[in-house]
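Engineer: all I have is the shape, not the residue letters:
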């Protein structure tokens, strides 16, 4: 792969229990000049250790096998390697699986049967601070019991946010900095920081990733990058 001087391609690692799936993703990614593959694994233990050692920008993980390739693996990796963004890849098209993956720390969810372009869109969106939900799920309205925050809290927490706090959370969730939020809302940066802290207190988080997961569950942000 050839890149221009100073260009840093997105480093991606693939972990899936099916070698044929890995081969297909590898063939797709190798054609992209802004993406480089740093590893591929069909063994969970090897995948986890390699992600810890290599710290790729993005790890594409199968999430379809509970106890082997599942939500617990996402939780483990987001704790051990917070600089690596997890993109969940699953055969499940039910929205509950996407909710669980995002709540565990994943930054995106892609259905295996989706077109190749969807996976590429997801990689680029997640790499640059976005949260990605497969369009195959986007039209499915979240039921009330699924409108919980990242830790299973009910949607009533969203109602406790003021209009300004909600606006700040939406922008933070889309990857904007405090300065950019202030400019967009026409307020001072100090005010933007204050609203962010207040919203974080109510949602019990200070993490941008958690804000993104929460906003996605509430249906506040669109698919893809900012």
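Structural biologist: Sure, I can see it. Keep in mind that this is a model prediction, so the values were computed, not measured.

Engineer: hey, let's count contacts and neighbours off CA atoms from now on
Structural biologist: Fine.

Engineer: residues contacting residue 91?
Structural biologist: 64, 111-113 (Cα atoms under 8 Å, 6 or more residues apart in numbering).

Engineer: out of those residues, which is most surrounded?
Structural biologist: residue 111 (22 neighbours; other Cα atoms under 10 Å).

Engineer: nearest residue to it other than its sequence neighbours?
Structural biologist: Distance criterion Cα to Cα, 6 or more residues apart in numbering; nearest residue to residue 111, sequence neighbours excluded, is residue 90 at 5.0 Å.

Engineer: surely that neighbour touches residue 64?
Structural biologist: Yes - at 5.5 Å, residue 90 and residue 64 qualify as touching, with contact defined as Cα atoms under 8 Å.

Engineer: longest helix in this structure, please.
Structural biologist: Across the chain, the longest stretch assigned as helix under DSSP state H is helix 189-203.

Engineer: which parts of that helix are buried?
Structural biologist: For helix 189-203, a neighbour-count test (16 or more other Cα atoms under 10 Å) marks 189, 192-193, 195-200, 203 as buried.

Engineer: want to throw those into a markdown table with distance to residue 68?
Structural biologist: As requested, these are arranged in a markdown table below (distance: Cα to Cα, whole Å):
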| residue | distance to residue 68 |
| --- | --- |
| 189 | 44 |
| 192 | 42 |
| 193 | 40 |
| 195 | 40 |
| 196 | 37 |
| 197 | 37 |
| 198 | 38 |
| 199 | 35 |
| 200 | 33 |
| 203 | 30 |
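
Engineer: hold the first one in mind and look at this next one:
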């Protein structure tokens, strides 16, 4: 069977990348043609062309998988995104859908499902290979740090002020916000603040 699905694997953990690469390269109809250790490398590889599916970890450094997926969508790049993450809550899946992902898979799924997901996404089948859980708690799915950042944003603080309050860099604040936006299904700071107030988010007084 000729190779027909050309894949990029983007993840900041080299052991994980090697494992996924070995898994996919063992399939006659799949070839891993590029790897990336962070979001910026992933975007460069995608812009270079020659890819069918980008398997993206959502929590990469420099630029997150959410950022990369959004760039693919906004620039109309000819690749389909299979998002990998540890989260399975409904708001996070919904946010990734809005940000351009074609498929979603949690990292705890069996290897056979990863292969199936790559093939399905390559065929243009928008599928979620998880059973998303919906939680009443508006903070469900957010990390403790993401909750802190969102609460400060909702209080009207700018990124620099948030960083000073939490003793983290502005770039780290932006990364936390990008992940938070994806999880709650919004695209801008204004929408995030509105979401926080609408849902009675803790600290958004």
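Structural biologist: It's in. Source: prediction; values computed, not measured.

Engineer: what does the TM-score come to for these two?
Structural biologist: Here the TM-score for the pair of chains, by TM-score structural alignment, normalised by the length of the second structure, is 0.60; 137 aligned residues with a Cα RMSD of 2.2 Å.

Engineer: just to revisit the earlier point, and in the second structure, which of the contacts of residue 91 of the first structure remain?
Structural biologist: With both residues aligned by TM-score structural alignment, their matches' Cα atoms under 8 Å, the contacts of the contacts of residue 91 of the first structure that the second structure also has are 111-113.

Engineer: work out for me the element residue 135 of the second structure sits within.
Structural biologist: Residue 135 of the second structure is located outside every helix and strand, with elements delineated by DSSP states H and E.

Engineer: run through the residues that contact it.
Structural biologist: By Cα under 8 Å, 6+ apart, the neighbours of residue 135 of the second structure are residue 89.

Engineer: please say which position in the first structure residue 91 of the second structure maps to.
Structural biologist: By TM-score structural alignment, residue 91 of the second structure lines up with residue 96 in the first structure.

Engineer: for residue 43 of the second structure, same thing?
Structural biologist: Taking TM-score structural alignment as the criterion, the aligned counterpart of residue 43 of the second structure in the first structure is residue 48.

Engineer: on that earlier part again, what about the match of residue 91 of the second structure, distance to residue 143 of the first structure?
Structural biologist: 9 Å (Cα to Cα, to the nearest Å).

Engineer: rewinding a little: where does the longest helix of the first structure end up in the second structure?
Structural biologist: Helix 189-203 of the first structure corresponds to no residue of the second structure when matched by TM-score structural alignment.

Engineer: ok, the residue nearest the centre of the second structure to residue 166 of the second structure distance?
Structural biologist: Compute the mean C-alpha point of the second structure, and by Cα atoms, centre = their mean the closest residue is residue 58, 3.0 Å away. Using Cα to Cα, residue 58 of the second structure is found at 23 Å from residue 166 of the second structure.

Engineer: how about residue 193 of the first structure, nearest residue that isn't a chain neighbour?
Structural biologist: Of all residues beyond its chain neighbours, the one nearest residue 193 of the first structure is residue 178 (6.3 Å), with distances taken as Cα to Cα, 6+ apart.

Engineer: how many neighbours does the one you found have?
Structural biologist: Look at residue 178 of the first structure: counted by other Cα under 10 Å, it has 20 neighbours.

Engineer: for the second structure, which segments count as strands?
Structural biologist: Defined through DSSP state E, the strands belonging to the second structure, from first to last, are 5-10, 30-36, 53-57, 80-85, 103-106, 127-128.

Engineer: so which bit of the first structure is the shortest one matched to?
Structural biologist: Equivalent residues of strand 127-128 of the second structure are located at 132-133 in the first structure, counting by TM-score structural alignment.

Engineer: that stretch vs the second structure, average distance?
Structural biologist: Stretch 132-133 of the first structure, aligned to the second structure and superposed, deviates on average by 1.1 Å (mean Cα distance after the TM-score superposition for the first structure).

Engineer: apart from its neighbours in sequence, what residue is nearest the residue mapped onto residue 20 of the second structure from the first structure?
Structural biologist: When the first structure is aligned by TM-score structural alignment, the residue opposite residue 20 of the second structure is residue 25. Closest residue to residue 25 of the first structure in three dimensions, ignoring its sequence neighbours and counting by Cα to Cα, 6+ apart: residue 14, at 7.9 Å.
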